[in-house]
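# Okay, here's the prediction I keep looking at, along with the sequence it came from:
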Amino acid sequence: MSTIQRPSRPCKECQRRKLRCDAQQPKCGLCQRARVPCEASPAGKRGPKRGHLDALRNRLVQLEETLQNRLDSEQHPQEHAQALHYSPGSTDASQSTDFLRGDVGYGDPLPQAFMLPGPSMAGDADTLGLGPFPFPDLAVSLPQIDRGTHAELDQLYFDRVHPSFPILHKRRYLNWSKSTAKSRSQTCLQQVMWILATLLSTQSRDLINPLYSRVKQDIDLIIMDTGPCQLELVQAWTLLTVCELMRALYGQAWASAGRMFRLLQGLRYHEIDSPRKDPVASEGMIDPIRTEEKRRVFWMAFLIDHLLSIRNRWPICTRLPISDHAFQAAQLGSSTFLSQAVTEPPSSDTCSFNECIIIATLSGRGLLRDVHGTISEAYGGSGQIHIDHDEWLNLVLATRNQALRQRNDSDRMGTFAQILGQVTEILFCKSLMTMNKNSSTESCTQEYRCRVLRAAEKIVLFAADLTALHFSMVHPFMFIPLFVTAEFLYENRALGDGAFLTQLRSLVDVFGQLTNVNDHERSYLDLLSRSCQQNIAIMPATTCVELKRIARDFLEALEDPNDPTKAQAVASADLSVTHESYPSTEGLEQFLSGWAKAKQFMPNFRMELVDMVAEVDASGSGGKVWVFSKVTGGGGGTDRDSIDMMSINGEGKVWKTKDVQRITSKH
């Protein structure tokens, strides 16, 4: 049977793992051993994109006009200063009083005193020389986005992002998305949508940073405006928070989340279905689709709120969202309130979005239970919570998790809900274990440990299934419940006769196979040290995946021996090196000095990684890695196939390397 000749480029899997591809047909050797699809990587396009030169010319014209406008504005600094100047004393007292009484309508502008000042308000208007609507920063220039890219990004968003964050009505969005008369809020919303779509794609990733810079700049200017606050602005702040969480920009995410929560509170989205409102005059009767969009953005913020452990203390009079299928088809009905959904038996009609909200609510109540116990102990109480509350929470959580298992939803939100349910089980049992730590009832504590272990096993199984999916099919917030599980297992790794440590190793192995959407060449392990409260750099060297990562980092550090900081991060100070080509060395400093001199005589030296095999020590920490590589440009001018062994200690540092075998290649 004839086969099509594979191009010389590596396949996608080998390229992702940074391994050499043998280009065998129909599968390369690595893909055949791993039993994964083998696809050739696409060739990169040469030259600039179509229309790029025209876009640059248009940009030059735009910059000239902007500069001219700035020069004109400098001639009238007094007028512009008055336009930007804000005096707290000038705020209308009746306006603030109306807001506190709750008399501000949905379409009314928010009181000026309510708005958070944007970063640009700290500057002096005379110095800036800006008018009432400042021009964008010249440093923030956007690449030209043609109609084809526009349509592709829109489609990517609804294919890959919307299933995880279902807050937009697709047809409504498409009606205004290509209009030239979009509002500033709509433009910001669209750009944030494109950032999220690009994060979950391998295409157009050069758009992420310029789009993000422009959105951050423009959305602050919109907040400064005292006009009516549009729904699209709230949606933009919500998706911007999502974007910053996905990119591990946690400081910015907290600030954006604060803006998002204050906007929702000020617009009273938590009272959309309040019985005090006149149902005839309500917006829900006039535009039910827009009202449902408001419900959805509120509940998405609620979900983010609970995931970040920020408890919302306002009474909620907003119904849960309807199913996404009914929403997109404009089949709008009446759903239940959260209090009903939590207490009533689970229904097969409950959508995955609502399941996540319910599970997050149960998790929040468990956290609130811990807070009450801590406060009670601080004031001299026993810290014990009424047993009826524990029994109720235990029953509801067990019933909800059982219903999720029976439904077995395989969509992004459904899988996320199942894992979140098991994490809530772990946190609940952890709370009970802490409460009974001084109790003599050892049998109860053992029961909780068994329940936690079963929940952890299920989470590992769910997470392992995710490795077979494309990263765009995994919920972008999946790292939150998975990392919470890893932290708990790490804290209790000594329990269960090693069972907790075994599950932790399995989970970290899975992390090494899940793609980090912020950098497709890296995995969840790269996020681990930045996202966990524990310094789980996490147990360096307790899994084969982590051992291989340390070995790869060590090889990368050797590319520049004159910069010792990289090597010091992954190698022990008393590094021992045995090699056939030069004398053995003791100590990292001596090795780097000798290696730097050796590279001066081998300027074309290259070490191409072919494969690695790792083995964890019997102690469960540290181990050995055998590195298979092809060496070119070495002494004698011959190519060699090399096998090196690295020994890694329990702290995750390379302490010994040994040249095992070098075979001269025959040409």
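Yep, it's here.
# going forward, measure contacts and count neighbours with C-alpha atoms only.
OK.
# how would you label Trp626: helix, strand or coil?
Secondary structure state of Trp626, per DSSP: H, G, I helix; E, B strand; the rest coil, is strand.
# List the contacts of it.
Contacts of Trp626 were listed using CA atoms under 8 Å, 6 or more residues apart in numbering, and they are Met612, Val613, Ala614, Ile643, Asp644, Met645, Met646.
# where exactly do the strands run in the chain?
Counting by DSSP state E, one finds strands in the chain at the ranges 515-516, 519-523, 571-578, 585-586, 606-616, 623-632, 640-648, 654-664.
# just how off-centre is the third one within its chain?
Using CA atoms, centre = their mean, to the nearest Å, the distance from the centre of strand 571-578 to the centre of the chain it belongs to is 36 Å.
# ok, residues contacting it?
Counting contacts by CA under 8 Å, 6+ apart, the residues outside strand 571-578 that touch it are 554, 584-589, 591, 653-659.
# From Phe302, how far off is Asp324?
Shown here: Asp324 relative to Phe302, a distance of 18 Å by CA to CA, to the nearest Å.
# go on, Leu233?
The span separating Leu233 from Phe302 equals 17 Å under the rule CA to CA.
# can you check Gln661 too?
59 Å.
# Look at those two and report which has more neighbours.
Using other CA atoms under 10 Å, the more surrounded residue of Gln661 and Phe302 is Phe302, with 20 against 14.
# check contacts around the residue most central in space within the chain.
Most central residue of the chain, judged by C-alpha distance to the mean C-alpha position with CA atoms, centre = their mean, is Met246 at 2.4 Å. In this structure, Met246 makes contact with Pro476, Phe477, Val517, Asn518, judged by CA under 8 Å, 6+ apart.
# take the one below as the second:
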Amino acid sequence: MSGSRQQPGLACEECRKKKLRCDRQRPQCDQCEESGTVCIVNQARSPRGPKKGHLKALRNRIATLESIINCGQANARPKDGFNEQYHANNTIQMLSPPQEYTPNAASPECHPFSYTVESSSLSTPITPMSSPAHAGFDMVEADLNQLYFDRVHPVVPMLHQGRYFTWSQRPDKPSSHTCLQLTMWLLAAASSAHLQHMRESLYTRARHAIEALDHEISPDSAACLQTAQAWILLTHYEYRYMNYRRAWLTAGRAFRIIQLAKLHEIDRQNLGVNMAHTEAWTEAEEKRRTYWLAYCLDRLLNISDEWPLSLHDEALYIYLPVSESDFQHGRPVVMNSLYHEMESSGEKMLPPLAETVVLITLCWHSVAIQRVAHSGNISPDQSTDTWTRHRWLYQLVQKRLMLISLPSSAPELHDPLRLFTNMLANAAVIWFYNIMEALQIDIDDDTFLVPLYSAYEIVGLAKPLTRSGFFKAHPFSPMLLYLSANFIKAHADQLSCVSVSEDTQLKLGELKKALRILQGGNNLAMGYLDLLESDLYDKFCSVSPVRGFAFPVTGQTQPPFFMDIMDSF
């Protein structure tokens, strides 16, 4: 036997199977000869290393990415805005790799984008396409669309998916549709931990694109609806990730366009025409949802600072929104009006969005009552009528709470909007009680127990809220968590006098924990958490009357009017 450790050639199949050292003798090796086994050598065995097509797939993907980069750097921006080529080039530029991986990092048109390749997708070779830039864009576009409808749409259920995917694939879509799509992608990127770096670029392009549409807006324009929807989505982004006051001003643009389009009276016409045509009914329902989301946004943005409303409910000719299932499947359903559902509170459960509209309206009416009471310009008879109306509204809120209340373990609470509705109903009870205190009405211990139970219910609902992650939580959820924490802390001295007394610090700890989790995707949670943990909080509670949501923390690290409050001490 030679000095070589292993003989040249291939080992036989029997030795390979038994993991024995084969001496490669032919026609039969020693092992097979001793065991009386036929010695078979497979000459067509595949060589070791990556599977066939694996390296080729990697090379093709690298070539695709390089083509995207080169195409984004080579194409200049045309002057006249929103044709197909401009849209494709700008999208490619937004989806470029990060600066440190870009060949020409000095180019101002390169924006961050990370691209990951799943190992499962490398088993099949990829043939280079004629337009690799469009191939890369299609993958990212599909990802952003999916993120939007998975994480953003559940709390802003405004768009019909079928209608969106129909017009989004058209190469000649109007500029208003392009702007709406950019704002959708902006919120989608903000709702993904891996696409955060795209936010700044998408925000800049979306805002500039929407502002350029002012000359195209008219009451009978088809662009009115998409423009209003784009402004609403942009408001949600600014409210969660930027400045509260900026979001409030941006919301004003949406409200004015909605008023221009007269969405508050779309059901003044004969509804039977829409009921007979599914497509027409779906479009009308999308308009209803756009109006009602703006309606709720108007009240939630103004409720803590008690600013005047833009969208009023005195003369509405519009039905409440239907369930999400009926909307997406195009099943024509006739809902009741807002006034009818308020009058018949407690008779039936409404879809989450419709329930939110009713509860927010009841709460806002209580704010109006409080303002009248604080004005000092009412007679004793009017004061009695005011208190009677407040008590009637409070009873309606309690009826709705009993109707929709769910335990924190209920599977229905996986729906973020249903969860928010349950929190809002409990928060409304606390809110009405706070107004009773502000009006200096005599309150007995039994009356105090009702908002106390609601505050504890919100503590319990904070668990499913944080389990779903801050990306899918309703943007105004921190306001309700803060309201509960404010009530528990402000009434800590009363809790020791009632039989349901529990560990106050434990409850406050649960609410603070929820706010800490939510602050990763919501500046409002950060502002409320800072106020709860500040040393001045106890001083606020002892000096200031509890009013509405107590202190108007509005999504900034430093709450609005913070210095004004400090000056009062």
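On my side now, so go ahead. What you see is a predicted model, and the numbers here were worked out from it, not measured in a lab.
# Fetch the TM-score of the aligned pair.
Their TM-score after superposition, calculated using TM-score structural alignment, normalised by the length of structure 2, is reported as 0.65; 414 aligned residues with a CA RMSD of 3.5 Å.
# By neighbours, which of the contacts of Trp626 of structure 1 wins?
Ranked by neighbour count (other CA under 10 Å), these have Met646 at the top, with 24 neighbours.
# That one contacts Phe554, correct?
No - here Met646 of structure 1 does not reach Phe554: they are 9.6 Å apart, not a contact under CA atoms under 8 Å.
# that older thread, out of the contacts of Met246 of structure 1, which is most surrounded?
Using other CA under 10 Å as the neighbour criterion, Pro476 leads these with 25 neighbours.
# ok, it to Trp176 of structure 1 distance?
Applying CA to CA, the value for Pro476 of structure 1 to Trp176 of structure 1 is 27 Å.
# go on, Arg57 of structure 1?
According to CA to CA, Arg57 of structure 1 stands 27 Å off from Trp176 of structure 1.
# What of Pro321 of structure 1?
As it turns out, when the distance is counted by CA to CA, Pro321 of structure 1 lies 23 Å from Trp176 of structure 1.
# sorry, back to before: more crowded one of Arg57 and Trp176 of structure 1?
More neighbours surround Trp176 than the other of Arg57 of structure 1 and Trp176, with 14 against 11 (other CA under 10 Å).
# Tell me which residue of structure 2 matches up with that one.
In structure 2, the residue paired with Trp176 of structure 1 is Trp167, using TM-score structural alignment.
# Excluding chain neighbours, what is closest to its match?
Lys173 (6.8 Å; CA to CA, 6 or more residues apart in numbering).
# So that neighbour sits against Tyr164, correct?
No - the pair formed by Lys173 of structure 2 and Tyr164 falls short of the contact definition of CA under 8 Å, at 11.3 Å.
# if we can go back for a sec, got the contacts of Trp626 of structure 1 as CSV, with distance to Gln418 of structure 1 columns?
As requested, these are arranged in CSV below (distance: CA to CA, whole Å):
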residue, distance to Gln418 of structure 1
Met612, 35
Val613, 34
Ala614, 33
Ile643, 44
Asp644, 43
Met645, 42
Met646, 40
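# Could you identify the most distant pair in those residues?
Every pair in those was compared (CA to CA); the two farthest apart turn out to be Ala614 and Ile643, at 12.9 Å.
# how much space between Leu147 of structure 2 and Pro157 of structure 2?
With distances taken as CA to CA, Leu147 of structure 2 is found 14 Å from Pro157 of structure 2.
# cool, Asp381 of structure 2 as well?
Counting by CA to CA, the separation of Asp381 of structure 2 from Pro157 of structure 2 is 44 Å.
# Next: Asn377 of structure 2.
With CA to CA as the criterion, Asn377 of structure 2 and Pro157 of structure 2 are 42 Å apart.
# Met184 of structure 2 too?
Relative to Pro157 of structure 2, Met184 of structure 2 is positioned 12 Å away (CA to CA).
# What count of nearby residues applies to Trp185 of structure 2?
Trp185 of structure 2, neighbours per other CA under 10 Å, totals 25.
# repeat for the one 10 residues further on
For Leu195 of structure 2, the number of neighbouring residues by other CA under 10 Å comes to 18.
# Looking at structure 1, name the residue matched to it.
With TM-score structural alignment as the matching criterion, the partner of Leu195 of structure 2 in structure 1 is Ser204.
# Quick check: closest non-adjacent residue to that match.
Taking CA to CA, 6+ apart, and ignoring the residues beside it in sequence, Ser204 of structure 1 has Thr198 as its nearest neighbour in space, at 6.3 Å.
# How far off centre is stretch 467-474 of structure 1?
In terms of CA atoms, centre = their mean, the gap separating the centre of stretch 467-474 of structure 1 from the centre of its chain is 14 Å.
# What residues of that stretch count as buried?
Thr467, Phe471, Ser472, Met473, Val474 (16 or more other CA atoms under 10 Å).
# Select, from those, the two members most distant in space.
Pairwise distances across the buried residues of stretch 467-474 of structure 1 (CA to CA) peak at 11.4 Å, for the pair Thr467 and Ser472.
# Distance check, the counterpart of Ser256 of structure 1 in structure 2 against Trp231 of structure 2.
Counting by TM-score structural alignment, Ser256 of structure 1 lines up with Thr250 in structure 2. With distances taken as CA to CA, Thr250 of structure 2 is found 7 Å from Trp231 of structure 2.
# cool, Ser345 of structure 2 as well?
Distance of Ser345 of structure 2 to Trp231 of structure 2, computed by CA to CA: 32 Å.
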